[in-house]
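[1] whatever this is, show me its structure:
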Amino acid sequence: MTSTLSSPAAASGDTVRTLHHWSGGQRLDGASGRFSDVTDPATGAVTARLPLASAEETAVVIETAKAAFPAWRDTSLAKRTQILFRFRELLNAHAGELAEIITSEHGKVVSDAAGEVARGQEVVEFACGIAHLMKGSATENASTRVDVHSIRQPLGVVGIISPFNFPVMVPMWFFPVAIATGNTVVLKPSEKVPTAALRIAELWAEAGLPDGVFNVVNGDKTAVDTVLTHPDIASVSFVGSTPIAQYVYETGTAHGKRVQALGGAKNHMVVLPDADLDLAADQAINAGFGSAGERCMAISALVAVGDIADTLVGKIADRARALRTGDGRRGCDMGPLVTDAARERVSGYIDAGVGSGATLVVDGREGEFDADGSGFFVGPTLFDHVSTEASIYTDEIFGPVLSVVRVDTYDEAVDLVNSSPYGNGTALFTNDGGAARRFQNEVEVGMIGINVPVPVPMAYYSFGGWKNSLFGDTHAHGTEGVHFFTRGKVVTTRWLDPSHAGVNLGFPTNA
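    From the prediction side, this is the model:
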């Protein structure tokens, strides 16, 4: 299939594309008359106009998905899997193209964007084994000549509301499993980064997915609220900030929907005195400043235990100053923030950090950035001697700001992590196996890394945090994801007479 999307990376000057929605296997032009700008964060240039769907337009897309559901639900697992495998191969073939799209609209460096695509692909590969994952159980002669078996069936039309920071990976936490289990999908991507979702829709069509099974509606709060309240949406999956996650959860469940809403985070990295400090410094840089800190799993608070802080802070500072920040297509280490508003917000937090009395070791607002135009840049920023009352410690900044908090003991470090209202991810750096085992048992967080700074689990496990980092009971992908997108039935049967199917010497198939 030839893409209907011109390359965002090629858009410049007066070349501004007008984007669209995707419904029923084809592009759907916006009709609301409302648009928002899509920008290149490295240059500040507007590269596209995005139609913002009205409630009526969103409802039309939902109805299209509803109409496609019965046939897709009844499509055999064998045929669904064949389409998933074809989609997997197309993703592999177009991974570089998708990475370039991500960089052009989000700003992360191309290598980071390629990693995002690869991690999303893992969920597709997990979903390719859906036939095994959908197996039920059976009991013969539960009572005399009575058998019992269980089955799992799809929900119907499922809504996915995805964030700007992972335009490919986060939607792919959900839709491969949703589609594999027999649901139809309405995806509402972030209006800041819409093009990757539209390109993925084209790839699904090329893979042979029936029209209406995967749909994309672009929009703002109007589209979100329609997805949350429309009676034909059975479930909603969301990733974003905690206040919005709570709103999505409360609104969706109030309208009878199954909801998994993954919220914000304040992830700690605890470094014990016995740790390899060079390794810890390297990983603090990687986890704190990768993707310009715009990750829900970013390390933003480093807890230095004992007398290692001076040495560790020095090592991190040296590495931070050596990083090159600029256009992600130029081989830089770190790219821009996604919007100018994000840049202003992060700069405001740096001001607040200085005002709180913390020591500003590396100021990311200083220096030159390797880019053309007026990009949205803040370089790696490092604070030391941070108070736990300061906003740079308590708030999710979502930018390249790493705060070092000093404590005397392991117990103080664990108490610090556990007192946070968030519980998404945390990491411990140590060479002491006993300390590591105790930490993973005592810490109140959903995802834990031992000498691993960003402990995002593989697709066959499930992703999600505790406390204010998750609203709902079910995590993303893995077996929990399969259960989220299906409902269970238990069937009790009694057959009094045998039946005869007749003679057929042909080889049986699973079609």
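
[2] CA only for contacts and neighbour counts going forward, please
    Fine.

[3] residues near A358, how many?
    21 (other Cα atoms under 10 Å).

[4] now it. Nearest residue, chain neighbours left out?
    Once flanking residues are discounted, A358 sits nearest to V386: 4.9 Å by Cα to Cα, 6 or more residues apart in numbering.

[5] OK, contacts around the one you found?
    The contact partners of V386, by Cα atoms under 8 Å, 6 or more residues apart in numbering, come to 357-359, 393, 403-406.

[6] one more pass at 7 Å, please.
    358, 403-405 (Cα atoms under 7 Å, 6 or more residues apart in numbering).

[7] need these in CSV (columns: distance to P210).
    CSV is the format used below for the contacts of V386 (distance: Cα to Cα, whole Å):
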residue, distance to P210
A358, 57
S403, 49
V404, 52
V405, 53
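
[8] and those residues, which is closest to G331?
    S403 (26.6 Å; Cα to Cα).

[9] remind me what the strand or helix carrying the closest one packs against, helices and strands.
    In the assignment (DSSP states H and E), S403 maps to strand 401-407. Applying 3 or more Cα pairs under 7 Å, 6 or more residues apart in numbering; DSSP states H and E, one finds that strand 401-407 makes contact with strand 299-305, strand 381-384.

[10] second chain to compare with the first, below:
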Amino acid sequence: MAHTITHWCDGKPFTGTSGNTAPVTNPASGQTTGQVALAGLEDARTVIQAAEAAFPSWRDTSLTRRTQIVFRFRELLNERKGELARIITAEHGKVLSDALGEVSRGQEVVEFACGMPHLLKGGMTENASTKVDVHSIRQPLGPVAIISPFNFPAMVPMWFFPLAIAAGNTVVLKPSEKDPSAALWMARLWAEAGLPPGVFNVLQGDKTAVDELLENRAIKAVSFVGSTPVAQHVYATATAHGKRVQALGGAKNHMVVLPDADLGLAADAAINAGFGSAGERCMAISVLVAVGDIADALVEKIAERAASIRTGDGAQNSDMGPLVTRAHRDRVAAYVDAGEAEGAALVVDGRQITVEGARDGFWLGPTLLDHVTAEMSVYTDEIFGPVLSVVRTDSYDAALELINANPYGNGTAIFTNDGGAARRFQNEVEVGMVGINVPIPVPMAYYSFGGWKNSLFGDTHAHGTEGVQFFTRGKVVTTRWADPSHAGIELGFPQNA
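    Below you'll find the predicted structure:
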């Protein structure tokens, strides 16, 4: 019998009162493995109230104590990350090595948050004016919401909640209802690490839960990662209700290959970045831009490598797992149908792939389309699947113009042995994250993650110093102690002297 996946409220599991649930499936088998509780309005408010009640005490907990708990969480996560990876594979479908990589990248932000005593240090000027001192501090906002996508059920929440918690905020995490168990696992780990009840909460649900997080007065800030239309809604709604928002949207990431590049290395990179996690990454390379006369040779190399990829159960010995749901698998396949109908050349077709012993899994193998143009839907839309489109251009300038004209600006890469061309590209391309001979340029935790244009709504990127600033607000204190020489009335504007 499928088990119920609950909320986490005030330090313990919380079933809720709505009675509504949604099925959670194993994408490799197609079988329902659980039923996740979907919050009603009162359930959402109960969880938010727990975060609100816990905030004053947590805000006033010493920075040393907060950091000790974050460090303990880091140690426990390091010891048990294999367990979390298996949960991710069972509900999302990505292969186990990829799930372990996801946890490790999230843990980098946890480790960065362990440095919060240094990150929150303010400045101080003695005698800024005669016998007047000035110092700056950063303080937490209050309860904050994190709305996380299905493709990284552990890493994306860890982009946000370690910094939010270490800085003194309380958190309500709303994971995807497609793979909700990782969030509960992390909640239990926080409790074991010694985090007080109410500081980290999990609200399972759908639009009802999301809308309450965007509108409830107790929530002071919202971090969101997902598709661009939803990111726009989140940003517009939450800011209209007076909240601070960072909403990371969709992507259409291009990888430019110049004629001087090592085509073997470029082909490997295109395979890894295009088909890793079945293409369900916001940083996946979905468009390869072949410059000059290298396209035929490069497409041939990619096709050879794609044919060798083993698609199967992520918990077994496979290179690429299934897509997250049957509906999503069919949506991706429909884009391949459309690309072929619009005139793209289908070089590798993953639509008919079957996996022995798992015919009901949500399978779609690596797919390669050549001679794609900017008018085709496989180019204009974010597909979020293992579909790599090849666009041919005559020159570097044409490749750059193609990328800069795209409404998305999340990530991009260039493969070349020409340092001058690479330097020019990093300067001229209108994209937030750039890789030079690196196909997936996700920055380390002490830098910040985020794109440009329709890939980001709000001014603040995730993690790094921008993440610390997002979850805190600055205050400047000017101090002068009573002195007889200060007596008297003076209505003029204060001046430094």
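
[11] give me the TM-score for this pair.
    Overlay of the two chains. TM-score (TM-score structural alignment, normalised by the length of structure 2): 0.97; 483 aligned residues with a Cα RMSD of 0.7 Å.

[12] which residue in structure 2 lines up with V338 of structure 1?
    Structural alignment (TM-score structural alignment) places V338 of structure 1 against V324 in structure 2.

[13] how about the residue nearest the centre of structure 2: what's its closest non-neighbour residue?
    Closest residue to the average C-alpha location of structure 2: V156 at 4.0 Å, with Cα atoms, centre = their mean. Sequence neighbours aside, S148 is the residue nearest to V156 of structure 2 in space, at 6.5 Å (criterion: Cα to Cα, 6+ apart).

[14] quick one: map the one you found onto structure 1.
    Using TM-score structural alignment, S148 of structure 2 pairs with S162 in structure 1.

[15] gap between that match and L262 of structure 1?
    10 Å (Cα to Cα, to the nearest Å).

[16] please apply the same query to D40 of structure 1.
    D40 of structure 1 is 27 Å from L262 of structure 1, by Cα to Cα.

[17] swap in P453 of structure 1?
    20 Å.

[18] and those two? Which one has more around it.
    L262 (31 against 28).

[19] correct me, but that one touches A245?
    Yes: under the criterion of Cα atoms under 7 Å, L262 of structure 1 makes contact with A245 at 6.3 Å.

[20] who touches both of these two?
    With Cα under 7 Å, 6+ apart as the test, L262 of structure 1 and A245 both reach 238-239, 471.

[21] could you turn the buried ones of those residues into a ChimeraX selection?
    Buried residues among the shared contacts of L262 and A245 of structure 1 (16 or more other Cα atoms under 10 Å), as a ChimeraX selection:
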select :238,239,471
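
[22] what does A31 of structure 1 align to in structure 2?
    Match for A31 of structure 1 (TM-score structural alignment): T17.

[23] for S137 of structure 1, list the residues it contacts.
    149-150.

[24] how near is it to D147 of structure 1?
    11 Å.

[25] repeat for R343 of structure 1
    For R343 of structure 1 relative to D147 of structure 1 (Cα to Cα), the value is 63 Å.

[26] next: D384 of structure 1.
    66 Å.

[27] can you show me the strands along the stretch 151-300 of structure 2?
    Taking DSSP state E, counting those that start in this stretch as the criterion, the stretch 151-300 of structure 2 carries its strands at 170-174, 200-202, 221-225, 244-248, 253-257, 285-291.

[28] turn those strands into CSV, including distance to P56 of structure 2.
    Formatted as CSV, the strands of the stretch 151-300 of structure 2 follow (distance: least, Cα to Cα, whole Å):
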stretch, distance to P56 of structure 2
strand 170-174, 9
strand 200-202, 14
strand 221-225, 16
strand 244-248, 19
strand 253-257, 43
strand 285-291, 44
